[in-house]
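A.B. asks: here is the input, now give the coordinates:
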Amino acid sequence: MSKTAIIYRMVTDEHICPYGLRSKDLLEREGYKVEDNHLTSREETDQFKEKHGVKTTPQTFIDNERIGGYDDLREYFNKGQAGQTGTTYTPVITIFSVAALLAWAFQYSVSGEYLSIRTLMLFIAFSMTLLAVQKLKDLYSFTNSFITYDLLAMKWIRYGYIYPFVEAFAGIGMVAQLPAMAIAPFSIFIGTVGAISVFKAVYIDKRDLKCACVGGDSNVPLGFVSLSENLFMIVGGLIMLFT
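C.D. replies: Got it, this is the predicted structure:
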């Protein structure tokens, strides 16, 4: 016996509800034949909400029982809450993974080898550059988070605005193989200040903070991963100086 569901979702010339599309997709993936009803105007949508005593659309009905919106539908199918919730390392893991793949690909295209000191340098450089982009997309939000734990930025807020540019400069300079003395001191300096700041905030003061490493709106916890970012900068600078 086929399973059927009825969905009412807003579809107008100006707006197609994303949660309506997600609800329809979820129902189809669960094996339901979907009767898809479009609410094609704001007036029609308001009339539907008033009739059924609901505040939002889409609304899904199964066996003449109103299930509710997209979150309610996920709960009905035991799918858990949608989207990112709570603290997560996903943004940093994603950036480091992409940086590693870029480093391997770049080095292989140039020399035919995957692993070398140069591959490590490229990994550090790409990581720094990608992380800098995350910070630069919203400097105000980044600095608001950064100044709560970085020891230098606490005393001189403008450092928070300068930091991502220096990080990007150092990363790009490593890729371009600019002279070591033009790049390494900057990388070592911001890495050292950052490492000391994170170590103090997390391991001495025991503060529970969000890391600004991937921007001010992240849910990445300040801790080992944040410390790793700074250690990478120090290692990259030292490699440039002594190789």
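A.B. asks: can we go C-alpha only for contacts and neighbour counts from here?
C.D. replies: Will do.
A.B. asks: stretch 108-128: end-to-end distance?
C.D. replies: In stretch 108-128, first residue to last residue: 20 Å (Cα to Cα, to the nearest Å).
A.B. asks: if you could redo that for stretch 45-65, that was the one I meant.
C.D. replies: When the termini of stretch 45-65 are compared using Cα to Cα, they are 19 Å apart.
A.B. asks: ok, stretch 132-143 next?
C.D. replies: Its start and end residues considered, stretch 132-143 measures 12 Å (Cα to Cα).
A.B. asks: for it, buried residues please.
C.D. replies: 132, 133, 134, 135, 136, 139, 141, 142, 143 (16 or more other Cα atoms under 10 Å).
A.B. asks: specify the local secondary structure of residue 4.
C.D. replies: strand (DSSP: H, G, I helix; E, B strand; the rest coil).
A.B. asks: what's the answer for residue 35, then?
C.D. replies: Applying three-state DSSP to residue 35 yields a three-state assignment of strand.
A.B. asks: my read is that it contacts residue 5, right?
C.D. replies: Yes. The criterion here is Cα atoms under 8 Å, and residue 35 meets it with residue 5 at 6.1 Å.
A.B. asks: neighbour-wise, which of those two wins?
C.D. replies: Neighbour totals were compared for residue 35 and residue 5, and residue 5 leads with 21 against 14 (other Cα atoms under 10 Å).
A.B. asks: Proceed likewise with the subsequent sequence, for comparison:
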Amino acid sequence: MIEILSPAQLPGARAAGRLVGRILETLRRRTVAGTNLLEIDEWARTMIDDAGAVSCYVDYAPSFGRGPFGHHICTAVNDAVLHGLPHDRALADGDLLTLDLAVVLDGIAADSALSFVVGPTRPPECLALIDVTERALAAAIATVRPGARIGDLSHAIGEVLLGDGYRVNLQFGGHGIGSTMHQDPHVANTGRPGRGYRLRPGLLLALEPWVMADADELVTDPDGWTLRSATGCLTAHSEHTVAVTENGVEVLTLRPDVLE
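C.D. replies: Below is the predicted model:
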């Protein structure tokens, strides 16, 4: 299903996006060496509940997972990149942590992810991975406008990721979003321009470049959810929900640190 929001629904999408951005930034600021992944999940649950929203992940049970997910946020550490199931693990200085959060507020979903290094240590290989996913995301966002095609966005992402020497996995990518978290169209992280669905005002897309340092294959943890690089290499993931507007694009999940 491809869902097109009406102009009257856009304020609700903005509110959902602001909530996701605020929660992610709050979690980033709170997380230090010694923070437990289950603490992060509980902090997310409290903020979601306080806002009157619902996590998209608690009852999430797609065909590829061992569902339901049962937690409120995805927490992926170092070689884990997608669907990281929160568990009893204390983070260490220098860990590369990805937080991926999607909520529904008043009937509209928003989805965003960020990767960051825990503590004062800043390993260059972690920073490079984060940087390339953020630049790929920015390139895709710059391509969004009415009349553009999904392939244009995929191509923009791939140009950055492949241009920096990373391999691209095509199993998971961006997606449409609206009243539910995952909708059509699929947005692969590389592709051919001029192909695919033509963007229309009112379409919401969750764009999410992610990479692994030296691999393009994933393996699944025994928990049935957490996806890791097949080689054990570091990973990173950046994501925003955007709205196609009459004049171009609006990023809905900007975090307070960016807005400031």
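A.B. asks: what does the TM-score come to for these two?
C.D. replies: Once superposed, chain against chain, the TM-score is 0.25 (TM-score structural alignment, normalised by the length of the first structure); 103 aligned residues with a Cα RMSD of 6.0 Å.
A.B. asks: returning to what we had before: of the buried residues of stretch 132-143 of the first structure, which belong to helices?
C.D. replies: Within these, residues falling in helices by DSSP state H are 132, 133, 134, 135, 136, 139, 141, 142, 143.
A.B. asks: tell me the one of the residues you listed nearest residue 174 of the first structure?
C.D. replies: Closest to residue 174 of the first structure out of those is residue 132 (14.0 Å), distances taken as Cα to Cα.
A.B. asks: about what we covered before: which one of the buried residues of stretch 132-143 of the first structure is nearest to residue 172 of the first structure?
C.D. replies: Using Cα to Cα, residue 132 is the member of these that lies nearest residue 172 of the first structure, at 10.5 Å.
A.B. asks: quick one: residues contacting that closest one.
C.D. replies: Shown in contact with residue 132 of the first structure (Cα atoms under 8 Å, 6 or more residues apart in numbering): 164, 165, 167, 168, 214.
A.B. asks: need these in JSON lines (columns: distance to residue 91 of the first structure).
C.D. replies: Rendered in JSON lines, the data for those read as follows (distance: Cα to Cα, whole Å):
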{"residue": "164", "distance to residue 91 of the first structure": "17"}
{"residue": "165", "distance to residue 91 of the first structure": "20"}
{"residue": "167", "distance to residue 91 of the first structure": "18"}
{"residue": "168", "distance to residue 91 of the first structure": "18"}
{"residue": "214", "distance to residue 91 of the first structure": "7"}
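A.B. asks: can you add secondary structure and give these back as a markdown table?
C.D. replies: Written out in a markdown table, the entries for the contacts of residue 132 of the first structure read as follows (three-state DSSP):
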| residue | secondary structure |
| --- | --- |
| 164 | helix |
| 165 | helix |
| 167 | helix |
| 168 | helix |
| 214 | coil |
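A.B. asks: need the residues you listed in CSV (columns: distance to residue 227 of the first structure and neighbour count).
C.D. replies: Formatted as CSV, the entries for the contacts of residue 132 of the first structure read as follows, by distance: Cα to Cα, whole Å; neighbours: other Cα atoms under 10 Å:
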residue, distance to residue 227 of the first structure, neighbour count
164, 16, 25
165, 19, 16
167, 15, 26
168, 18, 23
214, 13, 22
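A.B. asks: what is the nearest of these to residue 192 of the first structure?
C.D. replies: Within the set of the contacts of residue 132 of the first structure, residue 167 lies nearest residue 192 of the first structure; the separation is 12.6 Å, counting by Cα to Cα.
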